[in-house]
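J.: Fold the following.
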Amino acid sequence: MEEALANLNLLNEEEEAFQEDVRTVDHVYSLCLVGCCLTDSVVHFPSLRNTLADLWHPIKGICISDLGGKRFLFQFFHEVDIQRVLLGTPWFFNIHLLLLHRIQPGENPLLVPLNLANCWVQIHDLPPGLMTVSMAEQFGNFLGQFLDYDMSFSSKGFHTFMHIKARLEVSKPLKRKKKILILTDRVIYARFQHEKLSLFCFICGKLGHGESFCPFRTSIEPSKIGFGRDITLWAATRRQSVSASKWLQDADGSD
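T.: The predicted model follows:
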């Protein structure tokens, strides 16, 4: 009986919670980014730390830490510095795309998903009358999430394509075109060109690996694997409903 009472008292002590101001905990990450490189290869942390610190060169300095699991914590000391880095995306390290996320209150930097990247995309083969803000938003949301429409080309009298910024989910193949119906009888296709692509697979259309390491390659006969004439043709998605051979044929320009 005495032993049971002793255990009961111990449990009561364990249930007495410490109190801490949540705002103080969240403040630790108020000027922090968590990031990783889009690659399955090992990333040399000292080299990454020195390269990015020199590249970004924040006015108030930066502290870069290795969190393990190929994740890195970037702690800034002024809002101006962290905003400049975010506005300058996408960033790369050794040709690998750097995925960055600003830590929000209550988020754990070890658990927050890192699968989004901001990318500038050119939209070609559009009639001038369709180069509107409304169309830019539709294209951006089709690609992922619309962020910005660069209209500087229009102001300079150079307006052969739209230039938008979108947030893309890197786990999905890149999209290459979108069908547009004008009025009721005219059909055109807008063609996408993604700028500043990092390591890119010409077979599956995904970022983060090359053709030699593409899992999809093992399901195709080697004789049917082809390579496009330029990166523009291959900056495109393979739709899940389309067979591998059909996508390879389309990407080679036969459509």
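J.: Only C-alpha atoms from now on, for both contacts and neighbour counts.
T.: OK.
J.: ok, Cys36 touching Leu98?
T.: Yes - shown here, Cys36 and Leu98 form a contact pair, counting by Cα atoms under 8 Å, at 5.8 Å.
J.: just the strands in the protein please.
T.: With DSSP state E as the criterion, the chain has strands at 32-37, 62-68, 71-76, 91-93, 96-102, 116-124, 145-149, 162-169, 177-182, 186-194.
J.: can I get the ones you listed in TSV with mean neighbour count and distance to Leu48?
T.: Listed next are the strands of the chain as TSV, based on neighbours: other Cα atoms under 10 Å; distance: least, Cα to Cα, whole Å:
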stretch	mean neighbour count	distance to Leu48
strand 32-37	23	10
strand 62-68	15	9
strand 71-76	21	10
strand 91-93	18	7
strand 96-102	22	10
strand 116-124	20	18
strand 145-149	18	28
strand 162-169	22	23
strand 177-182	12	35
strand 186-194	17	25
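J.: Tell me which of the ones you listed lies nearest to Thr51.
T.: When the strands of the chain are compared by Cα to Cα, strand 91-93 sits nearest Thr51, at 7.9 Å.
J.: How far away from the center of its chain is stretch 78-92?
T.: A distance of 15 Å separates the centroid of the chain from that of stretch 78-92, by Cα atoms, centre = their mean, to the nearest Å.
J.: Same question for stretch 50-69.
T.: Centroid separation between stretch 50-69 and its chain, computed with Cα atoms, centre = their mean, is 19 Å.
J.: Quick check: end-to-end length of it?
T.: From its first residue to its last, stretch 50-69 covers 19 Å (Cα to Cα, to the nearest Å).
J.: Other residues contacting it?
T.: Here stretch 50-69 makes contact (Cα atoms under 8 Å, 6 or more residues apart in numbering) with 45, 49, 72-78, 81, 85, 93, 110.
J.: could you redo those residues as TSV and give each row distance to Phe146?
T.: Listed next are the contacts of stretch 50-69 as TSV, based on distance: Cα to Cα, whole Å:
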residue	distance to Phe146
Phe45	32
Arg49	31
Phe72	27
Leu73	26
Phe74	26
Gln75	27
Phe76	27
Phe77	29
His78	27
Asp81	24
Val85	19
Phe93	25
Leu110	27
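J.: For the comparison step, fold the sequence that follows:
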Amino acid sequence: MESFALLEGTDEIEDVSERCLVGKILAPKNLNKQAVANIIHSAWKTRASVRISPWNENVYLFQFDDLEDLRRVLEDGPWSVMWSLLVLQPLKSGMVTSELEFRWCPFWVQVHGLPIAKLTRGHGETIGRRLGRLVRVEAHSEGLLLQRNFLRIRVEIDITKPLLQGFILHHREEGEVLGGAGIIVLYKYEKLSEFCYDCGRIGHDHNECKFVSRDEGINSGYGPHMRTATARSLGSSFAPTQRPVGMVKMCTSQF
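T.: Predicted coordinates for the structure are as follows:
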């Protein structure tokens, strides 16, 4: 294959990548492009205009006239179109379309069932890193977070893997040995689109699942109970300096 270079400045126009998002709708079939555009315009309610360009296989380019609109769309996500998840990512200068990977999506995850003494920012960070890429823990203070009876964590989730359902918490004092049944702690996902109740993955339902058999899926533990309404924002949160990644299944944990 021959080597070839394109000279800079011959036909380029202004780089608008910073005002663009590229997204993929995780639907089992190609959706009507005009219907998608209508739904998105209605849902986003941007101050300035947004140009929507359909590419292929439910992939779209979104060009914003206002950067604040773009930031708000990312912050208020995830978004669903016809019950299917829309995975968004910034368009980077020099990006090649064949290299696009729609793998990570931010969710607000509520952590229910923790003892009151465990409702702290530090425990929220620990749990968030187990869920995926920790973005922030909603918190007003360093101590107990008693504004709610659950933790609320913003985390980027690897949507190619099954959703995590929660964990069993064993409390151990110094010198004690783990034992007993433990406490069941459950994850509930805000704005969770349709997903497979058999395998726990987003992007298909049980009728099209290729990961587990129908018999295996009967006792999977997945279901609509993993969805929850969007909690009112407390207006303050903590963003960690590092964002390590870690994905685990239902597990036994101690704090």
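J.: Just give the TM-score of the two.
T.: Once superposed, the chains reach a TM-score of 0.74 (TM-score structural alignment, normalised by the length of the first structure), with 224 aligned residues with a Cα RMSD of 3.5 Å.
J.: Can you check which part of the second structure stretch 91-108 of the first structure sits on?
T.: Aligned by TM-score structural alignment, stretch 91-108 of the first structure corresponds to residues 79-96 of the second structure.
J.: Endpoints of the matching stretch, how far apart?
T.: End-to-end distance of stretch 79-96 of the second structure: 24 Å, with Cα to Cα as the criterion.
J.: Then stretch 4-18 of the second structure?
T.: 27 Å.
J.: try stretch 84-93 of the first structure
T.: Stretch 84-93 of the first structure has an end-to-end distance of 17 Å (Cα to Cα).
J.: ditto for stretch 71-89 of the second structure
T.: End-to-end span of stretch 71-89 of the second structure (Cα to Cα): 11 Å.
J.: what about the match of stretch 91-108 of the first structure, distance to the chain center?
T.: For stretch 79-96 of the second structure - counting by Cα atoms, centre = their mean - the centre lies 12 Å from the chain centre.
J.: Repeat that for stretch 97-112 of the first structure.
T.: Mean-position distance between stretch 97-112 of the first structure and its chain equals 13 Å (Cα atoms, centre = their mean).
J.: returning to that earlier point: other residues contacting the match of stretch 91-108 of the first structure?
T.: Contact with stretch 79-96 of the second structure is made by 15, 17-27, 36, 39-40, 74, 78, 102-105, 191-194, 202-203, as judged by Cα under 8 Å, 6+ apart.
J.: Can you turn the buried subset of these into a selection I can paste into PyMOL?
T.: Here is the PyMOL command that selects the buried residues among the contacts of stretch 79-96 of the second structure (16 or more other Cα atoms under 10 Å):
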select buried, resi 17+19+20+21+22+23+24+25+26+27+36+40+74+78+102+104+105+191+192+193+194+202+203
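J.: circling back to that earlier point, tabulate the strands of the first structure in TSV, adding columns for distance to Arg229 of the first structure.
T.: Supplementary listing: the strands of the first structure in TSV, determined by distance: least, Cα to Cα, whole Å:
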stretch	distance to Arg229 of the first structure
strand 32-37	28
strand 62-68	39
strand 71-76	36
strand 91-93	25
strand 96-102	23
strand 116-124	18
strand 145-149	29
strand 162-169	23
strand 177-182	18
strand 186-194	14
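J.: closest one to Ser219 of the first structure among these?
T.: Proximity to Ser219 of the first structure, assessed across those by Cα to Cα, is greatest for strand 162-169 (24.0 Å).
J.: any idea how far Leu144 of the second structure is from Phe62 of the second structure?
T.: 41 Å.
J.: same deal with Ile39 of the second structure?
T.: From Ile39 of the second structure across to Leu144 of the second structure, the span is 41 Å (Cα to Cα).
J.: do His41 of the second structure as well
T.: Per Cα to Cα, His41 of the second structure is found 40 Å from Leu144 of the second structure.
J.: Over to Arg129 of the second structure?
T.: Computed as Cα to Cα, the Arg129 of the second structure to Leu144 of the second structure distance reads 19 Å.
J.: what's the answer for Cys105 of the second structure, then?
T.: Relative to Leu144 of the second structure, Cys105 of the second structure is positioned 28 Å away (Cα to Cα).
J.: for His171 of the second structure, same thing?
T.: 17 Å.
J.: and if you look at Glu208 of the second structure?
T.: Counting by Cα to Cα - Glu208 of the second structure and Leu144 of the second structure are separated by 44 Å.
J.: So for the two, which sits in the more crowded spot?
T.: Looking at Glu208 of the second structure and Leu144 with other Cα atoms under 10 Å, you find the greater number of neighbours at Leu144, namely 15 against 10.
J.: Identify the residue nearest that one in space, chain neighbours excluded?
T.: Using Cα to Cα, 6 or more residues apart in numbering and skipping residues adjacent in sequence, the residue nearest Leu144 of the second structure is Thr120, 4.9 Å away.
J.: tell me the contacts of the one you found?
T.: Glu142, Gly143, Leu144, Leu145, Leu151.
J.: rerun that using 10 Å as the cut-off
T.: By Cα atoms under 10 Å, 6 or more residues apart in numbering, the residues touching Thr120 of the second structure are Val137, Ala139, Ser141, Glu142, Gly143, Leu144, Leu145, Leu146, Phe150, Leu151.
J.: Can you match these up with the first structure and say which hold?
T.: Counting by both residues aligned by TM-score structural alignment, their matches' Cα atoms under 10 Å, the members of the contacts of Thr120 of the second structure that carry over to the first structure are Val137, Ala139, Leu151.
J.: What is the aligned counterpart of the second one in the first structure?
T.: Read it as Ala139 of the second structure. Aligned by TM-score structural alignment, Ala139 of the second structure pairs with Met151 of the first structure.
J.: now the residue opposite Lys172 of the first structure in the second structure once aligned: how far from Cys105 of the second structure?
T.: The alignment partner of Lys172 of the first structure in the second structure, by TM-score structural alignment, is Lys161. From Lys161 of the second structure across to Cys105 of the second structure, the span is 12 Å (Cα to Cα).
J.: what's the answer for Pro162 of the second structure, then?
T.: In terms of Cα to Cα, Pro162 of the second structure sits 13 Å off from Cys105 of the second structure.
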